[in-house]
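A.B. asks: Okay, here's the prediction I keep looking at, along with the sequence it came from:
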Amino acid sequence: MGEFDLIRRFFTRDQQVARVGIGDDCAIFGAQVGYEHCISTDMLVEGRHFLSDVDPAALGYKALATNLSDLAAMGAQPHSFLLSIGLPQADERWLQAFSAGLFQLAQRHNCPLIGGDTTRSPLVVISITVQGLVPHGAGVLRSGARVGDDIWVSGTLGDAALGLALLQERIRVGDPDERERAISRLHWPEPRVALGMELASIASSMMDLSDGLAGDLLHILRASHRKAAVELAHLPMRAALRGLPRMQALSLATAGGDDYELLFTAEPRASARIEQLAEDHELPLSRIGRILPLAGGELPQIEWLLDGRPTQFEAQGFDHFDD
């Protein structure tokens, strides 16, 4: 099977957002009056971001989910995406499952594939570039956190990290339902697109949790020139994590990565609106801390509290070049 047969059989779908899509040298689509484009790209590399025996349907789904999560963090509406993929071989069964998982999520969010590239590669390498729309000037940035803002997270933390630890047999969990849920959260993350769009008018800053709370919150603090106090006892965790030794559970929840939940700040008077969103979306939205001013000479940092008292707890988010 050649490159163009591969594209035609597994990746060509009807779409209405581009005047010219797959099959020409470029996609062509018009700009919508009153909107700006948000563009983000993510790369997944076999052996670094996913195991070689991962379900290809889950891989296709997750490859797009990680990008849609970036749009959610900006409060953007998905528009379309580009896919570039390197493969050791054109395995038809693998491609069928991969494309099924990919388009399952794309259709749910009305985000069609409009172009990309394919090539032979020693390892599976997937790069997706996603485009979204926000009203002019309305994207939520990392740099907007203000002194006195509350810090919130959606969902629960540490589930994906627990799922990876379970697959690697570093941790055991007795409840089979909790085990399957953690592994599912690793392979099938849910991008909080609708929630992000609704938070766009509430949040002062926002980003998605891809590399762990400890590292990602620091991105907001550095961009906003602030520091934060975070109460570890307020971190939302499922029973499987809470059943682990406390420091182990907290390490997974703060440094594990792959949560793809939303981390955002908002002024305290917005709490009622946020709690209503939690009810509307049937999703926990948890207030975990507060934004603080930097004193003279201080660098952006997180002050970890345990039951209201400062603690020497240390956590570091995922770094692609940290061995």
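C.D. replies: Nice, thanks for sending it over.

A.B. asks: contacts and neighbour counts: CA atoms only from here.
C.D. replies: Will do.

A.B. asks: quick one: the helices in the stretch 151-300 of the chain?
C.D. replies: For the stretch 151-300 of the chain, applying DSSP state H, counting those that start in this stretch gives helices covering 159-167, 176-187, 193-199, 213-224, 239-242, 246-255, 271-281.

A.B. asks: which secondary structure elements does the second one contact?
C.D. replies: If contacts are counted by 3 or more C-alpha pairs under 8 Å, 6 or more residues apart in numbering; DSSP states H and E, helix 176-187 sits against helix 56-74, helix 159-167, helix 239-242.

A.B. asks: deepest of those helices, which one?
C.D. replies: Using mean count of other C-alpha atoms under 10 Å, the stretch among the helices and strands packed on helix 176-187 with the greatest mean number of neighbours is helix 56-74 (a mean of 26).

A.B. asks: Now do that one against helix 176-187, angle only.
C.D. replies: Here helix 56-74 runs at an angle of 70 degrees relative to helix 176-187 (axes from the mean of the first three to the mean of the last three C-alpha atoms, to 10 degrees).

A.B. asks: Find me whatever residue is spatially closest to the residue positioned nearest the centre of the chain, sequence neighbours aside.
C.D. replies: Centroid check for the chain by C-alpha atoms, centre = their mean gives residue 260 as the closest residue, at 3.0 Å. With C-alpha to C-alpha, 6 or more residues apart in numbering as the criterion, residue 260 has its nearest non-adjacent residue at 4.8 Å, and that residue is residue 209.

A.B. asks: Presented hereafter is structure B, for comparison with structure A:
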Amino acid sequence: MPGEFDLIRRFFHYPTSHTDLGVGDDGALLRPRPGMQLVVSTDMLVAGHHFFPQADPFLLGWKAAAVNISDMAAMAAEPRWITLALALPQADDEWVGALARGFRDCCEAYCVDWIGGDTTRGPLNLCATVFGEVPADAAVRRDGARHGDDIWISGWPGMAALGLAHLRGELQLLDGWSESCLDRLHRPIPRVALGMALRGVASAMLDVSDGLLGDLAHILERSQVGAMIEETALPLDALLAACKRTEPAMAALLGGGDDYELLFTVPREKRGQVEALGRHLELPLHRIGRILDKSGLWLQRGDGVVEAIAASGFDHFA
């Protein structure tokens, strides 16, 4: 069985492109670019809670990097450096090698230097910390939404949740859709280009990890506003095509999470900029509602009836 330092040497030591000193010392040496603020975020993935213990290690490595890189996109930052702390029940060469390849591939896809971390024996657990840069005062935070702003969501929210429900045997996806939904679950795509392009455009933003409504509630709380969601504007077509059932499709879209799509608010007068940005990036951007000057979360049904809705989402301690 390989030892800790042999594991590090064989699987976690990669060249860097914009780091003064990476793996191999007591710490990494970074040189932020002039005029930039550092953005730092940490996410943990725990076996049996965030992923199945038998998960494909390559895909798990990709996801461990991707969910952290997505946090940089959510603040309009450029991801630059990342570390990985890893607890392993045992040091299995093949498993660790596949995990490292998945993590490295995601980092390379987004030009992120893997600069270190830690390994130890313990229950299977991955904890990554990502560092990014954003021009001073250009970060998009959660507290900037204002009355009248449009609410937007990127991509295909809800597909990851349908993939998880399919894995759990809770529903059967139609032919051709299970692969797409499982790919969204296992290989999330951080919306880095979109996040950076929304500097100076979006008033508030985050990435959807715990469910659209639950995460929208974080923006509403920090901004001290409310929101109206329009049922007819919700991007349900792909979800309905995948499962042919309205109830699970709506539940996946509004409460599923694990999509890492960007949820953001934009002043109405900048609506055209967002539409042009979606065309430029070839990425669907859906305008699903608006910010209100009163507290609460509301849904306007297709028949015009308005009702209050709960901001439900994933809770790590529920």
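C.D. replies: Right, received. Where do you want to start? None of the values given here were measured: they were computed from a predicted structure.

A.B. asks: how about the helices of the stretch 151-300 of structure 1, which one is nearest residue 13 of structure 1?
C.D. replies: helix 193-199 (22.4 Å; C-alpha to C-alpha).

A.B. asks: With structure 2 overlaid, report how far that closest one is off on average.
C.D. replies: Once the two are superposed, helix 193-199 of structure 1 sits an average of 0.5 Å from its aligned residues in structure 2 (mean C-alpha distance after the TM-score superposition for structure 1).

A.B. asks: got the contact list for that helix?
C.D. replies: 68-69, 71-77, 262, 277, 281 (C-alpha atoms under 8 Å, 6 or more residues apart in numbering).

A.B. asks: residues in contact with whatever residue of structure 2 lines up with the residue nearest to the centre of structure 1?
C.D. replies: Superposed on structure 2 with TM-score structural alignment, residue 260 of structure 1 falls opposite residue 260. Residue 260 of structure 2 makes contacts with 67, 70, 188-191, 207-209, as judged by C-alpha under 8 Å, 6+ apart.

A.B. asks: how close does the residue nearest to the centre of structure 1 get to residue 88 of structure 1?
C.D. replies: 29 Å (C-alpha to C-alpha, to the nearest Å).

A.B. asks: for residue 303 of structure 1, same thing?
C.D. replies: 46 Å.

A.B. asks: who has more neighbours, these two?
C.D. replies: Neighbour totals were compared for residue 303 of structure 1 and residue 88, and residue 303 leads with 19 against 12 (other C-alpha atoms under 10 Å).

A.B. asks: Residue 184 of structure 2 contacts residue 158, correct?
C.D. replies: No: using C-alpha atoms under 8 Å, residue 184 of structure 2 is not in contact with residue 158, being 9.1 Å away.

A.B. asks: So for these two, which residue has more residues nearby?
C.D. replies: More crowded of residue 184 of structure 2 and residue 158, by other C-alpha under 10 Å: residue 158, with 31 against 23.

A.B. asks: Can you give me every residue that contacts that one?
C.D. replies: 239, 249, 252-254, 256-257, 259.

A.B. asks: if I line the two up, what does it land on in structure 1?
C.D. replies: Per TM-score structural alignment, residue 158 of structure 2 is aligned with residue 158.

A.B. asks: any idea how far its match lies from residue 305 of structure 1?
C.D. replies: Distance from residue 158 of structure 1 to residue 305 of structure 1, by C-alpha to C-alpha: 18 Å.

A.B. asks: The residue nearest to residue 89 of structure 2 when sequence neighbours are not counted: neighbour count?
C.D. replies: Excluding its sequence neighbours, the residue lying closest to residue 89 of structure 2 (C-alpha to C-alpha, 6+ apart) is residue 122, at 5.0 Å. For residue 122 of structure 2, the neighbour count with other C-alpha under 10 Å is 11.

A.B. asks: before we move on, what about residue 78 of structure 2?
C.D. replies: 23.
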